[in-house]
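*Asks:* no sequence on this one, just coordinates:
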């Protein structure tokens, strides 16, 4: 059984060259190179053809992508995944805190990507984990993964066009005074660190919208529960922007928060909206606030 990822199209333009149709179908040059040299296949009406072949209206085109190999550093592992949505091309998960999205030198095993590779293997998928919306190790909530390189390419185009929207909720130190405000401040790597970011003039454009949900006090310390919408996806964007505003995330020691009440940054991805990369259908996913963040706010009522 051929398990290679396959797309099927019907030609709609008389005499159009195959390569022009493939471009209109948003198949990248990189993918075409892989198809040609790494075990893929292009057929028209069941016959193998090259990209210079002229198409006729009604021709049935199949694009078989080559089998994918795991990225270097990824290991197939098996474990539990909190699956919110899954179909043939995308996987949406609810990621717990304290689990890395991808393996690192400090945390080489048990990452989401490793376990997803095991999940794909059990399904007989000749693929690897392609992270669409990455979360920091200590951030919880919704995470989207593409099942194939071509789908990752399409979701990358969607992100650049602003067609993937994420909302987060966080608990920050202090009472944020404005109920609604945008933070538009460029972010770049701090000169003295390979990890830490900061707002700096030569950084990349970054835009976060902040909405206050609740102001409260915990053991006489003011805190605010906020919702945040990302318009860009810079590394540590929410953490950097809230620290820049003077309200670092509770638990975020890297950017000035305190771990007195929670042992991680109090940040959770609560909503994800996107267009399905193949059908164009609008998809909306939500995730309840994590238990440790709920407990932190409940403690303020005790």
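*Replies:* Everything's here; your move. Owing to the predicted nature of the structure, the values given are computational and were not obtained by experimental measurement. Numbers count the residues shown, from 1 in each chain.

*Asks:* CA atoms for contacts and neighbours, from now on please.
*Replies:* OK.

*Asks:* Could you pull out the helices in the stretch 1-150 of the chain for me?
*Replies:* Secondary structure of the stretch 1-150 of the chain (DSSP state H, counting those that start in this stretch): helices at 18-24, 29-37, 112-123, 149-160.

*Asks:* Likewise for the stretch 151-300 of the chain?
*Replies:* For the stretch 151-300 of the chain, the helices defined by DSSP H, counting those that start in this stretch occupy 237-244, 291-299.

*Asks:* which stretch among those helices comes nearest residue 61?
*Replies:* Nearest of these to residue 61, taken as Cα to Cα: helix 237-244 at 42.6 Å.

*Asks:* Presented hereafter is structure B, for comparison with structure A:
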């Protein structure tokens, strides 16, 4: 059980922490980064039952462990209002259903219309003046679930979980053509396209990239297929590059060989986000409704 108290977050110690010290909880159980731990120690950012104590102090059930997690941080991101569709939230993290046509974060300090600007303002209305930390990214024209951390410790733990593939992301896309195989794996390295500033391409000198796909439905009249995709890696434009590479570019993705048709963006949506909670290990699953007409809503309802 946790409770935000100003810039501090108070944990009521559960029975499973019995016998652990403050230091072992921070280092071993949560895997907090050394640099962050050093800063926390220097700033006297830990209390037990309202008192400064040694980090070697053992924890007992119902103790109140207080951590200075919401220390105000400087940021170049200006707070700006945008309506947010929140899928899941607690004192540590925030999952948002991103709409298409919105950048996740600014490319320069003057840009104020991104998701990070809106999250910054939202956190400030909660009395939180930390940086808005996105754990992963979505392209500007890709919609769906995206995860933010509300403080540096949650951000560090979630970053590590992403590296260890504990955060699972499931996408759906509408692609050109009828796929011959109902499921498969695309394993092809991705690198920059030296002839184009933003495009990526399959390249033997690129970084390893693995995409798994499964056909959900086929539309023979339109000559398109609805596919589910999961990633073992997180390369820039990975799904778009890989599907184009096998001859099935995304509908609307003109950068990689798709045609617009009636859609003004690539038909790609981050449908599901599944991960263990960074502190409680509770399994969390978020389903992000797709608001575009290309995606049949019956699949997520």
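*Replies:* Right, received. Where do you want to start? These numbers were taken from a predicted model, which means no experiment stands behind them.

*Asks:* now what about the TM-score between them?
*Replies:* Comparison of the two superposed chains (TM-score structural alignment, normalised by the length of structure 2) gives a TM-score of 0.85, and 287 aligned residues with a Cα RMSD of 2.6 Å.

*Asks:* sorry, back to before: so of the helices of the stretch 1-150 of structure 1, which one's packed in deepest?
*Replies:* Most buried of the helices of the stretch 1-150 of structure 1, by mean neighbour count (mean count of other Cα atoms under 10 Å): helix 112-123, with a mean of 20.

*Asks:* any idea how far residue 289 of structure 2 is from residue 205 of structure 2?
*Replies:* Look at residue 289 of structure 2 and residue 205 of structure 2: by Cα to Cα, to the nearest Å, they are 37 Å apart.

*Asks:* With neighbour numbers in mind, choose between those two.
*Replies:* Set residue 289 of structure 2 next to residue 205 and count neighbours by other Cα atoms under 10 Å: residue 289 wins out with 21 against 10.

*Asks:* I'd assumed residue 144 was in contact with that one.
*Replies:* Yes. Applying Cα atoms under 8 Å as the test, residue 289 of structure 2 and residue 144 come out as touching, 7.4 Å apart.

*Asks:* Now the common contact residues for these two.
*Replies:* Common neighbours of residue 289 of structure 2 and residue 144 (criterion: Cα atoms under 8 Å, 6 or more residues apart in numbering): 97, 271.

*Asks:* how about residue 240 of structure 2, what's its match in structure 1?
*Replies:* Applying TM-score structural alignment, one finds that residue 240 of structure 2 aligns to residue 239 in structure 1.

*Asks:* May I have the residues that are in contact with that match?
*Replies:* Residues near residue 239 of structure 1 by Cα under 8 Å, 6+ apart: 248, 249, 252, 255.

*Asks:* change it to 10 Å
*Replies:* For residue 239 of structure 1, the contact set (Cα atoms under 10 Å, 6 or more residues apart in numbering) comprises 170, 172, 197-198, 247-250, 252, 254-257, 265-267.

*Asks:* Repeat that for residue 111 of structure 2.
*Replies:* Contacts for residue 111 of structure 2 were tallied using Cα under 10 Å, 6+ apart; they are 77, 78, 103, 105, 117.

*Asks:* Which position in structure 1 pairs with it?
*Replies:* In structure 1, residue 111 of structure 2 lands on residue 108 (TM-score structural alignment).

*Asks:* try residue 219 of structure 2
*Replies:* In structure 1, the residue matched to residue 219 of structure 2 (TM-score structural alignment) is residue 216.

*Asks:* again, but for residue 38 of structure 2
*Replies:* So, by TM-score structural alignment, residue 38 of structure 2 is matched to residue 33.

*Asks:* ok, that match touching residue 42?
*Replies:* No. With contacts counted by Cα atoms under 10 Å, residue 33 of structure 1 stays clear of residue 42, the gap being 11.7 Å.

*Asks:* Quick check: the match of residue 240 of structure 2 vs residue 47 of structure 1, distance?
*Replies:* On the measure of Cα to Cα, residue 239 of structure 1 and residue 47 of structure 1 end up 54 Å apart.

*Asks:* do residue 40 of structure 1 as well
*Replies:* To residue 47 of structure 1, residue 40 of structure 1 is 14 Å away according to Cα to Cα.

*Asks:* go on, residue 193 of structure 1?
*Replies:* Per Cα to Cα, residue 193 of structure 1 is found 56 Å from residue 47 of structure 1.

*Asks:* do residue 96 of structure 1 as well
*Replies:* According to Cα to Cα, residue 96 of structure 1 and residue 47 of structure 1 sit 47 Å apart.

*Asks:* These two: which is more packed in?
*Replies:* Legend: neighbour count by other Cα under 10 Å for residue 96 of structure 1 and residue 47, higher for residue 96 (19 against 11).
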